[in-house]
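> Dropping the sequence and predicted coords here.
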Amino acid sequence: MTSVRIKSAFACRAPASWCGALARVVFALGCLLACADDASLITLAKQRYGAAAGVLVQEWRELIAAQRGAPDAEALKRVNELFNRRIRFVDDAEVWHQPDYWATPIEMMGKGAGDCEDYTIAKYFSLRELGIPAAKLRLIYVKARIGGPSSSITQAHMVLGYYDTPEAQPLVLDNLIGEIRPAAQRPDLVPVFSFNAEGVYAGGAVSSIERLSRWKDLQLKMKAEGYAP
């Protein structure tokens, strides 16, 4: 009975036509606010990086708008495709003149280039914005085997993992391979540790995300840009 009383307390007591009109106004205001935020991001990209960057950020924002409410599988596919198709893989040393730099999505799209961490970060925050919980997503540091199944050569790499349930085998979103595959179909990747907004996962233990200073710095940069999903 309590839940019924609570529900009725928040029910619209105005005429039905007023309730419908109010709902449409609220929806329209939400759309206007989202469009205003998108316009600010597009303008920022143009001012900092030029017209081509503005076009790419606009394409990204249109994808986010189109995928709101979409099934997870569709959102994963579209986000993965956008960044793999539109961003060139270039090392940090060439793009940022630093050995290791975590770019915000705006910075990466501004340059039109990034390394594996930048792809993974942009995909993670795009999917979070689309409503996929942090618990289902992890940024995963791996050792990637280079040169075929028999190769002993590995390099550090980062991918995004999607876990449909906590016990599920993750799906891997990677900039090296366009197809999203279950982890079992990626024997070339050996996990080292993973993290998301909720913590750092290594060897079965979970520790505070505070140990990753780059993660905190990244989010501060994103807020300064006006993008904080």
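Yep, that arrived.
> Going by C-alpha atoms from here, please, whenever you check contacts or count neighbours.
Will do.
> contacting residues around stretch 69-89?
56, 60, 63, 67, 108-109, 112-116, 119, 122-123, 126-127, 130-132, 173-175, 178, 180 (C-alpha atoms under 8 Å, 6 or more residues apart in numbering).
> show me where the protein has strands.
88-89, 113-114, 137-146, 153-162, 171-173, 181-182, 189-196, 199-202, 205-207 (DSSP state E).
> what would those look like in JSON lines with distance to Ala34?
Listed next are the strands of the chain as JSON lines, based on distance: least, C-alpha to C-alpha, whole Å:
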{"stretch": "strand 88-89", "distance to Ala34": "28"}
{"stretch": "strand 113-114", "distance to Ala34": "26"}
{"stretch": "strand 137-146", "distance to Ala34": "24"}
{"stretch": "strand 153-162", "distance to Ala34": "26"}
{"stretch": "strand 171-173", "distance to Ala34": "27"}
{"stretch": "strand 181-182", "distance to Ala34": "32"}
{"stretch": "strand 189-196", "distance to Ala34": "25"}
{"stretch": "strand 199-202", "distance to Ala34": "29"}
{"stretch": "strand 205-207", "distance to Ala34": "34"}
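> Against that first model, consider the following:
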Amino acid sequence: MSHFAGPHLFRSIVAACRRRVALGLAGVLAAGLVWGGFEIERMRQVALQRYGAAAADAVELWRNSVGGWRDLAEEEQLRRVNEFFNRRTRFADDMVVWAQADYWATPLETLGRGAGDCEDFVFAKYFTLRELGVAEGRLRMTYVRARIGGPASSITQAHMVLSYYPTPEAVPLVLDNLITEIRPASARPDLAPVFSFNMQGVFVGGAAQASTPVDRVSRWRELILRMRSEGYTP
């Protein structure tokens, strides 16, 4: 869990969603956010220079693992990716890892540090699954309120998970750093969705249609730009 986007960003996104600014996907395409792929050797070199040999080895392991998962059934790919990052990444707050209150790490940064908060787990899983060919429309990065302290508890905390929709109207599966088992959202009553997003835009609650384009999320734009400098080629 984390203080994910901060109150000001949260309010601005929700306000934009409620206004339902119908700018469409043209804004996303113009911002250059369409999926392309990774230059893995470049990523390995960047990891080596920034974080050392262990980080370069982590990128190499990630590359080899992705190569071995390409021909698997999609739900098996979900399981492998979820387990890979949950087992190899230590949960830590942004202030501990990055000395910042809120920082969205790239997959390379998460691999390099071997640590991250809930958002960093989600971004690493999301981009890995996209690299494996999972359709954009099936994946959403979802902000939730997570109930802590048991079923009767009224205490909640901000959290992010990755949602996978087998079909547009299906109950999504939830990939979570808190538990390694992938469960349908209906089996996670501890999570209440607030809004979600992917390259197609921002979705309020469980809405099937995006209400505002993703390029309105400034931290997302910043994340993509840093990924480009590391070898991401949209």
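Arrived safely. Just so it is clear, the model here is predicted, and its values are computed rather than measured.
> The second structure: matching residues for stretch 62-79 of the first structure?
Aligning stretch 62-79 of the first structure against the second structure (TM-score structural alignment) gives residues 64-81.
> List the buried residues for that stretch?
Val66, Trp69, Glu74, Gln77, Leu78, Arg80, Val81 (16 or more other C-alpha atoms under 10 Å).
> quick one: which of the residues you listed is nearest Ala187 of the second structure?
Leu78 (17.3 Å; C-alpha to C-alpha).
> tell me the contacts of Val57 of the first structure?
For Val57 of the first structure, the contacting residues are Leu41, Ile42, Ala45, Ile106, Met109, by C-alpha under 8 Å, 6+ apart.
> rewinding a little: between the strands of the first structure, which one is nearest to Ile6 of the first structure?
Nearest of those (C-alpha to C-alpha): strand 137-146, 34.0 Å.
> Now do the closest one: which elements does it pack against?
helix 116-129, strand 153-162, strand 189-196 (3 or more C-alpha pairs under 8 Å, 6 or more residues apart in numbering; DSSP states H and E).
> out of the ones you listed, deepest packed?
helix 116-129 (a mean of 22; mean count of other C-alpha atoms under 10 Å).
> For the equivalent of Ser40 of the first structure over in the second structure, the count of nearby residues, please.
Taking TM-score structural alignment, the alignment pairs Ser40 of the first structure with Arg42 from the second structure. Neighbours of Arg42 of the second structure under the rule other C-alpha atoms under 10 Å: 14.
> same question, the one 10 residues further on
Using other C-alpha under 10 Å as the criterion, Gly52 of the second structure is surrounded by 15 other residues.
> How about the counterpart of it in the first structure, nearest residue that isn't a chain neighbour?
Aligned counterpart of Gly52 of the second structure in the first structure: Gly50 (TM-score structural alignment). Nearest residue to Gly50 of the first structure, sequence neighbours excluded (C-alpha to C-alpha, 6 or more residues apart in numbering): Gly110, at 7.7 Å.
> Now check the second structure for the residue matching the one you found.
Gly110 of the first structure maps onto Gly112 in the second structure, by TM-score structural alignment.
> ok, which pair from the buried residues of stretch 64-81 of the second structure is furthest apart?
The largest separation in the buried residues of stretch 64-81 of the second structure, counting by C-alpha to C-alpha, is between Val66 and Glu74 at 12.6 Å.
> related to what we said a few turns ago, lining up the contacts of Val57 of the first structure with the second structure, which overlap?
Retained in the second structure: Leu41, Ile42, Ala45, Ile106, Met109, out of these (criterion both residues aligned by TM-score structural alignment, their matches' C-alpha atoms under 8 Å).
> okay, those in TSV with distance to Leu189 of the first structure and neighbour count next?
TSV is the format used below for these (distance: C-alpha to C-alpha, whole Å; neighbours: other C-alpha atoms under 10 Å):
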residue	distance to Leu189 of the first structure	neighbour count
Leu41	35	20
Ile42	36	22
Ala45	34	25
Ile106	28	25
Met109	26	27
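> which one of the residues you listed is nearest Gln219 of the first structure?
For those, the nearest to Gln219 of the first structure is Ile106 (12.0 Å; C-alpha to C-alpha).
> give the contact list for that closest one.
Leu41, Ala45, Val57, Glu225.
> change it to 7 Å
Ala45 (C-alpha atoms under 7 Å, 6 or more residues apart in numbering).
> What is the equivalent residue in the second structure for His97 of the first structure?
So His97 of the first structure corresponds to Ala99, using TM-score structural alignment.
> That match - how many residues pack around it?
Neighbours around Ala99 of the second structure, by other C-alpha under 10 Å: 10.
> try the one 5 residues further on
Using other C-alpha under 10 Å, Trp104 of the second structure has 21 other residues around it.
> Hmm, Cys118 and it touching each other?
No - Trp104 of the second structure is beyond contact range of Cys118, at 9.8 Å (criterion: C-alpha atoms under 7 Å).
> Between the two, which contacts overlap?
Counting by C-alpha under 7 Å, 6+ apart, no residue touches both Trp104 of the second structure and Cys118.
> how about the longest helix anywhere in the first structure: buried residues?
Using DSSP state H, we find that the single longest helix of the first structure is helix 16-49. Residues Asp38, Ala39, Leu41, Ile42, Thr43, Leu44, Ala45, Lys46, Tyr49 are the ones in helix 16-49 of the first structure that count as buried (16+ other C-alpha under 10 Å).
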